[in-house]
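Asks: The amino acid sequence is not available; the structure is as follows:
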């Protein structure tokens, strides 16, 4: 069952900590895992390369592993399915997949539906699927269309941007996505959420979770944090 944030709650369990630095070493990823446990963060968003090692280190904790696939450009469906299955076998609890934005802009919604459905089926209920839609590149109508398609395909979450996105988060986009989905699918706000104030703003705007590279900074300044 999806947790719901309420004012006064600690936001740690609603944060996905993005750790996708291409130069990351085993020592650095080990430190990231330690931080995730210390801050009681919801999940680590990492590449498939690190899933097995991080899952092993986080065994026995409440921290989830979220692996990216087909990110950030969308890739082909077969590549996404392979990456998702391998990451799940290695211990991923969640898969973040990126839709092919060109297909959305061209109105190729059948292709889009098949793409998401294939990854959902590959997960076979073993992992939640988060669909990243690159909202900053889409129109209001396209946002509505892709959100409805993702939900119909069985996605657990819709995410406004991929975890590689470092730009600002549009509250207007979040509102449009929220209006196009039902309560059955969660909403993740991803982008330059760099402080406590912006984190609370995203949650108050309807996001169920936030994905950020600044989790430790946010939580060190959060009075509801246990630290």
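Replies: Received, thanks. Source: prediction; values computed, not measured. Numbers count the residues shown, from 1 in each chain.
Asks: For the rest of this, base every contact and every neighbour count on C-alpha atoms.
Replies: Noted.
Asks: Number of residues surrounding residue 43?
Replies: 25 (other C-alpha atoms under 10 Å).
Asks: second one coming, line it up with the first:
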């Protein structure tokens, strides 16, 4: 898809928007829709146990790792400062280190994000979560070609480590633009499209957005959906799985396993 102009992208994206929003795209049962209890062995493997607050201290990161090991979560998702220590703490466990890049604004250059991702991977990160430069999508008209080049640069620099692309869906004003963001991320090589950072005021994952994202990337065959931001109960997880999510990003992983609901303000 490299070398396409904005007009080329607009035509391609409009075709995808029509397919997704027309309702003619038949969606089979989502891959994890059958998870009905926290005891399902697939459940902890769908959790990115997350601590991204700027005031997180090393002792809290250590506790995050210990919880992830105890409950068998897929990953510990942290800022780059802590990747090396997280990798060491997780040694000899099945849990991997995931690092956020260009987080939470996504407004850095593609080259700076590529460097940040490569540094995290050097420290042992096995997954990268990055944020789209939202202004390029919201431009009038959208700067699709620039957005694609930006994401492809960063994703290629991380290979073969998979990259999850955070859309910040709560700040995208229309279904059409959400489909466009998903399509561009998928074409750029994203392993996942992800709902939210959890940092933008009043935004988070919704089952409607997850369903839309799932339908938007199905044509690629290998791109998955991660729901993050405000997923704080097991019932909410089930809704996200039914809508198409295959990964949940949350700081409430332990309480989700225990079926409890956390207080507001958690990621």
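Replies: On my side now, so go ahead. Small disclaimer: the values here were computed from a predicted structure and weren't measured.
Asks: In structure 1, which residues correspond to stretch 62-82 of structure 2?
Replies: Aligned by TM-score structural alignment, stretch 62-82 of structure 2 falls on residues 30-50 of structure 1.
Asks: What are the buried residues along the matching stretch?
Replies: For stretch 30-50 of structure 1, burial by neighbour count (16 or more other C-alpha atoms under 10 Å) applies to 32-33, 36, 39-48, 50.
Asks: how about stretch 144-156 of structure 1, aligned to which bit of structure 2?
Replies: So stretch 144-156 of structure 1 sits over residues 179-191 in structure 2, by TM-score structural alignment.
Asks: so how far is the first residue of stretch 224-233 of structure 2 from its last?
Replies: Using C-alpha to C-alpha, to the nearest Å, the end-to-end distance of stretch 224-233 of structure 2 comes to 21 Å.
Asks: whereabouts in structure 1 does it align?
Replies: Per the alignment by TM-score structural alignment, stretch 224-233 of structure 2 matches residues 186-195 in structure 1.
Asks: mind checking how far the matching stretch is from the chain centre?
Replies: The chain centre lies 9 Å from the centre of stretch 186-195 of structure 1; the measure is C-alpha atoms, centre = their mean, to the nearest Å.
Asks: just to revisit the earlier point, out of the buried residues of stretch 30-50 of structure 1, which sit inside strands?
Replies: Mapping the buried residues of stretch 30-50 of structure 1 onto strands (DSSP state E) picks out 43, 44, 45, 46.
Asks: Any chance of TSV for those, columns distance to residue 129 of structure 1?
Replies: Below are these laid out as TSV (distance: C-alpha to C-alpha, whole Å):
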residue	distance to residue 129 of structure 1
43	14
44	14
45	13
46	14
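Asks: Check those against residue 57 of structure 1 and report the nearest one.
Replies: residue 44 (12.3 Å; C-alpha to C-alpha).
Asks: Please pull up the equivalent of residue 117 of structure 2 in structure 1.
Replies: Under TM-score structural alignment, residue 117 of structure 2 pairs with residue 84 in structure 1.
Asks: so how far does the helix or strand harbouring its match sit from its counterpart in structure 2?
Replies: Assigned by DSSP states H and E, residue 84 of structure 1 belongs to helix 77-89. Helix 77-89 of structure 1, aligned to structure 2 and superposed, deviates on average by 0.7 Å (mean C-alpha distance after the TM-score superposition for structure 1).
Asks: all helices in structure 1, in order from the N-terminus.
Replies: Applying DSSP state H to structure 1 gives helices spanning 26-39, 51-57, 77-89, 101-105, 109-123, 140-152, 171-180, 196-204, 215-220.
Asks: for those helices, which one sits closest to residue 10 of structure 1?
Replies: helix 215-220 (8.8 Å).
Asks: I'd like to know how many residues surround residue 139 of structure 2.
Replies: A count of nearby residues for residue 139 of structure 2, using other C-alpha under 10 Å, gives 10.
Asks: Hmm, I typed the wrong one, I wanted residue 56 of structure 2.
Replies: Neighbour number of residue 56 of structure 2 under other C-alpha under 10 Å is 13.
Asks: repeat for residue 136 of structure 2
Replies: By other C-alpha under 10 Å, neighbour count at residue 136 of structure 2 equals 18.
Asks: Might you report the residue contacts of the corresponding residue of structure 1 for it?
Replies: Using TM-score structural alignment, the partner of residue 136 of structure 2 in structure 1 is residue 103. When contacts are counted by C-alpha atoms under 8 Å, 6 or more residues apart in numbering, residue 103 of structure 1 touches 109, 111, 112.
Asks: how close does residue 103 of structure 1 sit to residue 109 of structure 1?
Replies: 7 Å.
Asks: circling back to that earlier point, hmm, who's touching the match of stretch 144-156 of structure 1?
Replies: Among residues not part of stretch 179-191 of structure 2, those counted as contacts by C-alpha under 8 Å, 6+ apart are 1, 13, 16-17, 20, 137, 144, 147-149, 151-152, 155-156, 162-165, 167, 192-193, 212-213, 216-217, 220, 222-224.
Asks: what's the answer for stretch 166-177 of structure 2, then?
Replies: 17, 129-132, 134, 137-138, 178, 181-182, 193-197, 200, 202-205, 209, 212.
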